[in-house]
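> need a 3D model of the sequence below.
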Amino acid sequence: MIQTSQRDPATAVYRATVPAGDYWLHRIDAGQTLRITDLEGNQAADTLFYNADDTAERYSMTDTLRGQRNVFLTTGSVLRSNEDRPMLEIVADTCGRHDTLGGACATESNTVRYDLEKRHMHACRDSWMLAVAQHPEYHLTKRDITHNINFFMNVPVTQDGGLTFADGISAPGKYVEMVAKMNVLVLISNCPQLNNPCNGYNPTPIDIAVW
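Predicted structure coming up:
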């Protein structure tokens, strides 16, 4: 559901621009609001959420979709953990819907889906693994990379129950805004994918704001 926000980016306590293909790792305290903005349009932001005080608790696609009885995420969606607790709630969304079924690109999936020659292309799992390696203070490992949300990504469910990577429905300046219900650790891969239309075959930056 389309819902705009009254928050002014000029009053944000934190701002950052994440280049295409880079990662962003940050703590958001309970009660704070996080906005992710698709600056140039059709840019997927593959995102992981953890309980900042106990990273064994993390975002769960299955608990979230079971709780809302809808396969897409938008305004009003409560992002739930693997302990079935609310982590964040989407309170504004000018894109309209976001994917949490399609997973994230990886060396292995690029090879299977596209070509053996694509196996060395940068992927979201590479960005997440780099973040984990560069931030040992969070005690995360490869095993902690599980369910994710693909903000701004269009992954329709086909009539036979399959998934397809389709042209994006986002546009320059579209954003999604979430209020944290607990202290959360947010890890975003600003997707580098070049082999399908999730980034319009041209990855671009995203903007982060926190209030």
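> use CA for all of it now, contacts and neighbours both
Noted.
> which other helices and strands contact the longest helix seen in the chain?
Taking DSSP state H as the criterion, the chain has its longest helix at helix 124-134. Other elements packing on helix 124-134 under the criterion 3 or more CA pairs under 8 Å, 6 or more residues apart in numbering; DSSP states H and E are strand 23-28, strand 184-190.
> most packed of those?
strand 184-190 (a mean of 24; mean count of other CA atoms under 10 Å).
> Serialize the helices and strands packed on helix 124-134 to JSON lines and add fields for distance to Met178.
What follows is these, written out as JSON lines (distance: least, CA to CA, whole Å):
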{"stretch": "strand 23-28", "distance to Met178": "10"}
{"stretch": "strand 184-190", "distance to Met178": "11"}
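> sorry, back to before: what comes up buried for the longest helix of the chain?
Neighbour-count burial for helix 124-134, counted by 16 or more other CA atoms under 10 Å, picks out 124-129, 131-132.
> any idea which residue sits dead centre in the protein?
In the chain, the centroid-proximal residue (CA atoms, centre = their mean) is Thr47; its distance is 2.8 Å.
> who are the neighbours in contact with that residue?
148-151, 186-189 (CA atoms under 8 Å, 6 or more residues apart in numbering).
> the same query, at a cut-off of 6 Å, please.
With contact taken as CA atoms under 6 Å, 6 or more residues apart in numbering, Thr47 is in contact with 148-149, 187-188.
> quick one: the closest residue in space to it that isn't next to it in sequence from Phe151, how far?
Closest residue in space to Thr47, ignoring its immediate chain neighbours: Ile188 at 4.4 Å, by CA to CA, 6 or more residues apart in numbering. Distance of Ile188 to Phe151, computed by CA to CA, to the nearest Å: 10 Å.
> I'd like the structure of this one too, to check against the first:
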Amino acid sequence: MITESRYDAAQASFRQVVAAGDYWLGRVNRGQVLRILDLEGNQAADTLFYSADTPAERYSAMDTVREQGNVYLTSGSVLRSNLNQPMLEIIADTCGRHDTLGGACATESNTVRYSLEKRCMHACRDSWMLALAEHPEYGLDKRDIGHNINFFMNVPITEEGGLTFADGISAPGKYVEMRACMDVLVLISNCPQLNNPCNGYNPTPIEVLVWNQ
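Predicted coordinates for the structure are as follows:
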């Protein structure tokens, strides 16, 4: 569902452009609003969420899909934790839907899906691992990499119940905006994938914005 934001980017308390293939790791406190902005269009932002107080509590695709009765995310969707607690609510969305089933690219999946020569290509799991290694203060490691959301990514479900990767439905300036229901850690990989249409075969920057209560 398309819903415009009431927040002015000029009034954001935090703004940072995340280069293609780079990551962003930060804290968003309860009541703050987080926007992920697709600057040039057709980009995918693979995102993990954790409780800032107890990182063992983290985003759960299963709980989220079950409670909302929809496999796609958009305005009104409540992102739920593995304890079935509300973590964030999507309050604005100009893209229309976001994927929570397709998972994240990895060197292993690149090898299986594409070819052995793709194994060493940069992947989202590489970006997450780098983020955790460079920020030990958050107390996260590779065991904490679980369910993620692919914001802006178009992953249609086939009649047989499988998943396919298709051209993105985002465009320059599209965004998704969430209000935090608890203090959360947010880990974004601005996807470097070159082998399927999720980034239009051309990864581009995104921007992260945060507003206070």
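> count residues in the vicinity of Tyr59 of the second structure, would you?
The tally of other residues near Tyr59 of the second structure (other CA atoms under 10 Å) stands at 29.
> quick check: it touching Ser51?
No: using CA atoms under 6 Å, Tyr59 of the second structure is not in contact with Ser51, being 8.5 Å away.
> got the residue ranges for the helices in the second structure?
61-68, 107-113, 124-134.
> can you lay out those helices as TSV showing distance to His98 of the second structure?
Converted to TSV, the helices of the second structure look like this (distance: least, CA to CA, whole Å):
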stretch	distance to His98 of the second structure
helix 61-68	12
helix 107-113	21
helix 124-134	17
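> among the ones you listed, which is nearest Asn195 of the second structure?
helix 107-113 (8.0 Å; CA to CA).
> just give me the mean distance for the closest one relative to the first structure.
Overlaying the first structure shows helix 107-113 of the second structure at a mean distance of 0.1 Å from the equivalent residues (mean CA distance after the TM-score superposition for the first structure).
> what comes up buried for that helix?
107, 110.
> now swap in stretch 142-150 of the first structure and tell me
So, applying 16+ other CA under 10 Å, buried residues of stretch 142-150 of the first structure: 144-145, 147-150.
> what lies in contact with it?
Stretch 142-150 of the first structure is contacted from outside by 44-48, 60-61, 99-100, using CA under 6 Å, 6+ apart.
> just give me how far it sits from the chain centre.
Here stretch 142-150 of the first structure is found 10 Å from its chain centre; the criterion is CA atoms, centre = their mean, to the nearest Å.
> same check on stretch 83-100 of the first structure?
10 Å.
> give me the stretch of the second structure that it matches.
Taken onto the second structure by TM-score structural alignment, stretch 83-100 of the first structure occupies residues 83-100 there.
> end to end, how far does stretch 18-34 of the first structure reach?
Start-to-end span of stretch 18-34 of the first structure (CA to CA) is 14 Å.
> what span of the second structure is it aligned with?
Counting by TM-score structural alignment, stretch 18-34 of the first structure sits on residues 18-34 of the second structure.
> neighbouring contacts of the matching stretch?
Outside stretch 18-34 of the second structure, the residues touching it (CA under 6 Å, 6+ apart) are 127, 177-192, 203-207, 209-213.
> mind checking which of those residues are buried?
Members of those classed as buried by 16+ other CA under 10 Å are 127, 177-192, 203-207, 209-211.
> spatially nearest residue to Thr100 of the first structure (excluding sequence neighbours)?
In space, Thr100 of the first structure is closest to Ile149, 4.4 Å off (CA to CA, 6+ apart).
> just Leu88 of the first structure next, same as before
In space, Leu88 of the first structure is closest to Ala180, 4.3 Å off (CA to CA, 6+ apart).
> mind listing what that neighbour touches?
30-32, 88.
> could you do Leu73 of the second structure as well?
Applying CA under 6 Å, 6+ apart to Leu73 of the second structure gives the contacts 97-98.
> go again using 8 Å as the cut-off
97-100.
> what of Ile90 of the second structure?
74-79, 176-179.
> export the residues you listed to CSV and tack on distance to Met1 of the second structure?
Shown next, in CSV, are those (distance: CA to CA, whole Å):
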residue, distance to Met1 of the second structure
Thr74, 6
Ser75, 6
Gly76, 8
Ser77, 10
Val78, 14
Leu79, 16
Val176, 11
Glu177, 13
Met178, 14
Arg179, 17
